[in-house]
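S.K.: for reference, the sequence and a predicted model appear below.
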Amino acid sequence: MFPKGQRHKIGVLLYLLIWFVSCFWLFGLVYSGVLQSWGGIKLEPVKDYVFYAIAGAIGGTLYAMRLLHEYYDDPMTERWLMWYLLRPIKCGGAAVIMIILFQSGILLLQTNDSMGAKIGIAFLVGFGYGKVLDKLRSLTETLFNGNGKYGCSGTPKEKDDSAR
């Protein structure tokens, strides 16, 4: 019925739609108290972080669906297939970690301390996952390597002659 590449794209679209709808459904179940445990883990103590993970996954899924639509005519490689499959999971995890970094004071952000504001930030982290990782990479470079003069082993970096 559909060519092989087309089937992969339709499969990815269905996968992303299931993630998208399921995240809203899961949000409602946890918020209403219907779902109180998951795999033997009580959700009440970590309820806020579940909301952040869900919001991050929604943001990542929405971004992935937008890209799937934008690049629909391009071939679906194995690399992109993995990108689409892992995107909601990575974005949910990154959203939780970013909220923890903001709450701990390691990263500063002037915003309301309400649950809605944190969920909004988690969504934005999921949606802008690539940019968030770029910022985290530069932050860790600044924090742990000082001025960037030394490599990971503590030995001086070789000079880059390409800047001449």
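M.R.: Looks like it came in fine.
S.K.: from here on, contacts and neighbour counts on C-alpha atoms
M.R.: Noted.
S.K.: these two touch, right, I99 and A122?
M.R.: Yes - counting by CA atoms under 8 Å, I99 touches A122, with 7.0 Å between them.
S.K.: how about the strand or helix carrying W80: buried residues?
M.R.: Using DSSP states H and E, W80 falls within helix 78-104. Neighbour-count burial for helix 78-104 flags 84, 87-99 (criterion: 16 or more other CA atoms under 10 Å).
S.K.: tell me how far that helix is from the chain's mean position?
M.R.: 2 Å (CA atoms, centre = their mean, to the nearest Å).
S.K.: and which of the buried residues of helix 78-104 is nearest to D74?
M.R.: Y84 (14.2 Å; CA to CA).
S.K.: that closest one and P3, how far apart?
M.R.: 19 Å (CA to CA, to the nearest Å).
S.K.: the helices in the protein, which residues?
M.R.: Listed in chain order, the helices of the chain (DSSP state H) span 4-32, 47-70, 78-104, 115-127, 129-145.
S.K.: quick one: buried residues of the fourth one?
M.R.: If I follow you right, that is helix 115-127. For helix 115-127, by 16+ other CA under 10 Å, it's K118, I119, G120, I121, A122, F123, L124, V125, G126, F127.
S.K.: excluding its backbone neighbours, what's nearest the second one?
M.R.: Using CA to CA, 6 or more residues apart in numbering and skipping residues adjacent in sequence, the residue nearest I119 is Y52, 5.5 Å away.
S.K.: tell me the contacts of the one you found?
M.R.: G92, A95, V96, I99, K118, I119, A122, F123 (CA atoms under 8 Å, 6 or more residues apart in numbering).
S.K.: got another, please set it beside the one above:
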Amino acid sequence: MKVKDEHEGIDIAIIVVIVIYNLSLLLFTLFWLFTNAFVDAKSSLSDLTNFSINENITYGLFLSGVLGGAFYCLRAVYQRLGEAYTPIDLEDGKIKPNKTFNARVWFFWFLYRPIQGGVLALILLTLVNSSLITLETISEESFKSYYTLIALGFLAGFGSHELIHKIQEVIQVLFAKSNVKPSDTKQKIKNNKGEN
């Protein structure tokens, strides 16, 4: 089966859906985070008094992660389309694009990446607050700033791949296999009890 060099109608439709979806997420999160739009919705979310969690921070951090993920996705779309439609080979004055952006294969990634960014932003805050990851460049005072948290959330969403690698490093350190053999453990217990 021969792979077509040009994007078909379904490919273009998928690309349009990806762009509209990510632009919608981008615009919604910007309005939510940096304007007084949705004031009623914001206040109803923070009326939960049974929890000691600041929901405004939680939602803001999640949405800033979504913002970073959506921004990354839109950047990837224009980069791939730029690669596909850069007029290198012209035949008869017509651009012959190569299909370097397979929208069908990457469709669900483009839908999932912003949500992943939001979740990772919350996980990053949890890891920092539990001191499993330290951010030496951010003072404790500036860490209390809403804009610092929004910046961290955006970076978590934009750099999801790198953050996942950092989380894997934390897991490897926390849950590393012990070099002690079971027979060594029995001997150490005997030594601690004064037995030989």
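M.R.: Thanks, I have it. All figures in this text were calculated on a predicted structure; none of them were measured in a lab.
S.K.: returning to what we had before: turn the helices of the first structure into JSON lines, including distance to W38 of the first structure.
M.R.: Converted to JSON lines, the helices of the first structure look like this (distance: least, CA to CA, whole Å):
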{"stretch": "helix 4-32", "distance to W38 of the first structure": "10"}
{"stretch": "helix 47-70", "distance to W38 of the first structure": "11"}
{"stretch": "helix 78-104", "distance to W38 of the first structure": "16"}
{"stretch": "helix 115-127", "distance to W38 of the first structure": "21"}
{"stretch": "helix 129-145", "distance to W38 of the first structure": "26"}
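S.K.: closest to I41 of the first structure out of these?
M.R.: helix 47-70 (11.0 Å).
S.K.: average gap between that closest one and the second structure?
M.R.: When the second structure is superposed, helix 47-70 of the first structure averages 0.6 Å from its matched positions, counting by mean CA distance after the TM-score superposition for the first structure.
S.K.: I'd assumed A76 was in contact with V19 of the second structure.
M.R.: No - the pair V19 of the second structure and A76 does not pass the contact test of CA under 8 Å, sitting 10.3 Å apart.
S.K.: neighbour count for the two, which is higher?
M.R.: Counting neighbours by other CA atoms under 10 Å for V19 of the second structure and for A76 shows that V19 has the greater number, 19 against 14.
S.K.: which residues touch the most centrally placed residue in the second structure?
M.R.: Per CA atoms, centre = their mean, the C-alpha nearest to the average position across the second structure is that of G117, at 2.3 Å. G117 of the second structure is in contact with F62, G65, V66, L67, G68, G69, G153, F154, A156, G157, F158, S160, counting by CA under 8 Å, 6+ apart.
S.K.: any idea which of the residues you listed is closest to T29 of the second structure?
M.R.: T29 of the second structure lies nearest to L67 out of the contacts of G117 of the second structure, by CA to CA, at 6.0 Å.
S.K.: matching that closest one against the first structure, which residue comes up?
M.R.: Alignment note (TM-score structural alignment): L67 of the second structure maps to I58 of the first structure.
S.K.: and for its match, the neighbour number?
M.R.: I58 of the first structure has 28 nearby residues by other CA under 10 Å.
S.K.: tell me the spacing between the closest residue to it other than its chain neighbours and L81 of the first structure.
M.R.: Closest residue to I58 of the first structure apart from its sequence neighbours, by CA to CA, 6+ apart: F20 at 5.8 Å. Using CA to CA, we find F20 of the first structure at a distance of 17 Å from L81 of the first structure.
S.K.: equivalent analysis for Y129 of the first structure, please.
M.R.: 17 Å.
S.K.: what's the answer for L136 of the first structure, then?
M.R.: Computed as CA to CA, the L136 of the first structure to L81 of the first structure distance reads 25 Å.
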